[in-house]
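S.K.: dropping a prediction and its sequence here:
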Amino acid sequence: MSATVPESEGGTIAGTPVRPGRTMLAVGVVLSLLGLVAIVFPFVTGVSISIALGALLVVGALFHVAHAFGAGGWRGFALQALLAGIYAIAGIGLLANPVLGLATLTLLLVGYFLADGVVEVLLGVRMRGESGAMWFVASGVISIVLAGLLWAGWPSTAAWAVGLLFGISLLSSGLSMVFVGMRADRTERRTGATA
């Protein structure tokens, strides 16, 4: 006798209803907690981000090396080898001195916060009239303001600002997801009770 795995059908998994609101709530709580940790330890967070980015760039360099040998012709090989060299130099530089890498990372975070803020504001405007739309707009505005503050203090504040601002952004995004998830979960429970 072989065991079978129950399949998901019609919004249930193994007979248990799937509740997207509860999932969003859980993800929001995790993001909020990670944001609080980053705020409490901003320097460690900044250095960790710098190290993680350096490691990702080195891995990217290895992928470009592997792809270079599969590229057709010497031009394809040369281009992939050049990209591998750029990735490797940037990644090794960040890994060798992550504190100095924070200044460059600060500029990248300015772009991240700005893009994140614009997307969240647009999402909130698109959701206009729906519950939770204002939370996305508020979170987006906070991210845009953080991008401006980070740019204004660059590079002297990069050692602490990267981790702190990243933590605040995570916290605000997490809290917006918590509020939207709580409302969606209430709606799902009401709808389930009347069905």
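M.R.: Okay, I see it.
S.K.: please make it C-alpha for all contacts and neighbour counts, starting now.
M.R.: OK.
S.K.: surely residue 102 and residue 48 touch.
M.R.: No. Between residue 102 and residue 48 there is no contact under CA atoms under 8 Å: 9.9 Å.
S.K.: between these two, which one's more packed in?
M.R.: residue 102 (28 against 16; other CA atoms under 10 Å).
S.K.: how about the strands in this protein?
M.R.: 8-9, 12-13, 16-17 (DSSP state E).
S.K.: which stretches of this structure form helices?
M.R.: Ranges of helices in the chain, per DSSP state H, are 20-40, 42-70, 73-96, 98-126, 133-153, 158-194.
S.K.: which residues touch stretch 51-69?
M.R.: With contact meaning CA atoms under 8 Å, 6 or more residues apart in numbering, stretch 51-69 is reached by 76-81, 83-88, 90-95, 98.
S.K.: buried among those? Make that a ChimeraX selection.
M.R.: Per 16 or more other CA atoms under 10 Å, the buried members of these correspond to this ChimeraX selection:
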select :77,80,81,83,84,85,87,88,90,91,92,93,94,95,98
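S.K.: ok, residue 83 to residue 187 distance?
M.R.: Plainly put, residue 83 is 50 Å away from residue 187 if you go by CA to CA, to the nearest Å.
S.K.: structure two is appended below for comparative analysis:
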Amino acid sequence: MGRCSKEDFAKNKRRFYLVGAIMLVLGFVSLSMPLLASFAVETMIGCLLIAAGLGSAFGAFGAVRSGDSPWQQAFMAVISIAAGVIFLTHPLAGVMTLSMLLSAYFLIDGVTKVVEYFRIREIGGSLWILLSGLLGVALAFMMWNNVITGASMIGIMLGVDLVFSGVSFILLGRGCSNISKRI
């Protein structure tokens, strides 16, 4: 902190406030329309899969030109591009796939936490691990049993993350403001 001037803190304060406000607004939009946000996440993942596949394809092509045999890389390129195209052309299937993966994650994470609780139950505060695990298992079953809940959960999680991140950036901006006043 010794090398930062008052102007640096003031400039960063404005940036933190701006980024925090944008994230907060996007978080509330995502929470108000979680299904739409889920489809936006699914579309972004589809585009990322295609980009990763194209990158692998270019890498495989370059390896073939140099005399190597990159069949695994070429295979992964085809799989990535195909998955990305499926996500983009069949968005509902993509959201359902992501929802099932998220449900499986919650189930595995929840069961692991419940098992861990029984190993560390003598430690103070370990009850929170048990509660977190039971919540994870409950979320997994809720997502698995209700298609809309599962699909919306992606947007809800995105919204919650954006709201907390936005608040964090705004608080960092406030911290910069306080430091700039003391310098």
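M.R.: Thanks, I have the structure now. It should be emphasised that the depicted structure is a prediction, and the values quoted were computed from it without experimental measurement.
S.K.: before we move on, the earlier item: can you list the strands of structure 1 in JSON lines and add mean neighbour count?
M.R.: As requested, these are exported to JSON lines (neighbours: other CA atoms under 10 Å):
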{"stretch": "strand 8-9", "mean neighbour count": "12"}
{"stretch": "strand 12-13", "mean neighbour count": "12"}
{"stretch": "strand 16-17", "mean neighbour count": "11"}
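S.K.: could you dump these to CSV with distance to residue 55 of structure 1?
M.R.: Listed next are the strands of structure 1 as CSV, based on distance: least, CA to CA, whole Å:
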stretch, distance to residue 55 of structure 1
strand 8-9, 38
strand 12-13, 37
strand 16-17, 40
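S.K.: for the residue nearest in space to the middle of structure 1, what are its contacts?
M.R.: Computing the C-alpha centroid of structure 1 and ranking residues by CA atoms, centre = their mean puts residue 170 first, at 8.0 Å. Neighbour list for residue 170 of structure 1: 31-32, 34-35 [criterion: CA under 8 Å, 6+ apart].
S.K.: got it, and residue 23 of structure 2?
M.R.: Contacts here follow CA under 8 Å, 6+ apart; on that basis residue 23 of structure 2 touches 162-163, 165-166.
S.K.: the nearest residue to residue 12 of structure 1 once chain neighbours are set aside and residue 122 of structure 1: what is the separation?
M.R.: Leaving out its chain neighbours, the residue that sits closest to residue 12 of structure 1 by CA to CA, 6 or more residues apart in numbering is residue 18, at 5.2 Å. Counting by CA to CA, the separation of residue 18 of structure 1 from residue 122 of structure 1 is 28 Å.
S.K.: then residue 40 of structure 1?
M.R.: 30 Å.
S.K.: neighbour-wise, which of these two wins?
M.R.: residue 122 (16 against 13).
S.K.: map that one onto structure 2.
M.R.: Aligned counterpart of residue 122 of structure 1 in structure 2: none (TM-score structural alignment).
S.K.: measure residue 122 of structure 1 to residue 28 of structure 1 for me?
M.R.: Distance of residue 122 of structure 1 to residue 28 of structure 1, given as CA to CA: 20 Å.
S.K.: cool, residue 82 of structure 1 as well?
M.R.: Taken as CA to CA, the span from residue 82 of structure 1 to residue 28 of structure 1 is 41 Å.
S.K.: those two: which is more packed in?
M.R.: Per other CA under 10 Å, whichever of residue 82 of structure 1 and residue 28 has more neighbours is residue 28, with 25 against 16.
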